[in-house]
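[1] sequence first, then the predicted structure:
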Amino acid sequence: MNNNPNNPLHGVKLESILNKLVNYYGWEELGYKINIRCFNFEPSINSSLKFLRKTPWARQKVEKLYLNTFS
């Protein structure tokens, strides 16, 4: 039984979201869609995860793009 039916991201890890977006768009397009430094200058999954976990506004943008792309 789903404990959080109103949250479409419930149970989806940030790393999975980021990997799926990078595979779909690539770093260059992702950096264009969400203009944050960790996507545009020497991007990596690890550095992006560190930044997104500490920066709620950036994480919200990534989650919104994920939902708009894959829903």
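    Nice, I can see it. Numbers count the residues shown, from 1 in each chain.
[2] every contact and neighbour count from this point should use C-alpha atoms.
    Fine.
[3] can you pull out the residues in contact with stretch 56-66?
    Here stretch 56-66 makes contact (CA atoms under 8 Å, 6 or more residues apart in numbering) with 17-18, 21, 34, 36, 52-53.
[4] okay, one more to line up with it:
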Amino acid sequence: MTTPQEQPKNPLHGITLERMLTELVAHFGWATMGERIAIRCFTSDPSVPSSLKFLRKTPWAREKVEGMYLYMLREQARQARRGA
């Protein structure tokens, strides 16, 4: 049995897809997410459970969501530096 490797430089390490999605919805809202990533689970009757189901089956869409999450983290870090 192998032990999980440390990934200190991976900002997504330990972050679940559900957490990413929940934080993105809180930050951007479903409408903006649907504009930035044109997938039906964000535009037509969006919900976290239906989006998770789709994203777990669709690697390209998950990559886009992960990229959007990293963008959000960078923007929050920039805002924190400006405010400090």
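    Perfect, I can see it now. None of these values were measured; they are calculated from a predicted model.
[5] got a TM-score for the two of them?
    In this superposition the chains share a TM-score of 0.93, using TM-score structural alignment, normalised by the length of structure 1; 70 aligned residues with a CA RMSD of 1.2 Å.
[6] stretch 26-44 of structure 1 aligns to what range in structure 2?
    Matched against structure 2 by TM-score structural alignment, stretch 26-44 of structure 1 falls on residues 29-47.
[7] ends of the matching stretch, what's the gap?
    Taking CA to CA, to the nearest Å, stretch 29-47 of structure 2 runs 11 Å from one end to the other.
[8] follow-up on the earlier one: can I have the buried ones of the contacts of stretch 56-66 of structure 1 as a PyMOL selection?
    Buried residues among those (16 or more other CA atoms under 10 Å), as a PyMOL selection:
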select buried, resi 17+18+21+52
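[9] and of the contacts of stretch 56-66 of structure 1, the nearest to residue 8 of structure 1?
    For these, the closest approach to residue 8 of structure 1 (CA to CA) belongs to residue 17, at 12.2 Å.
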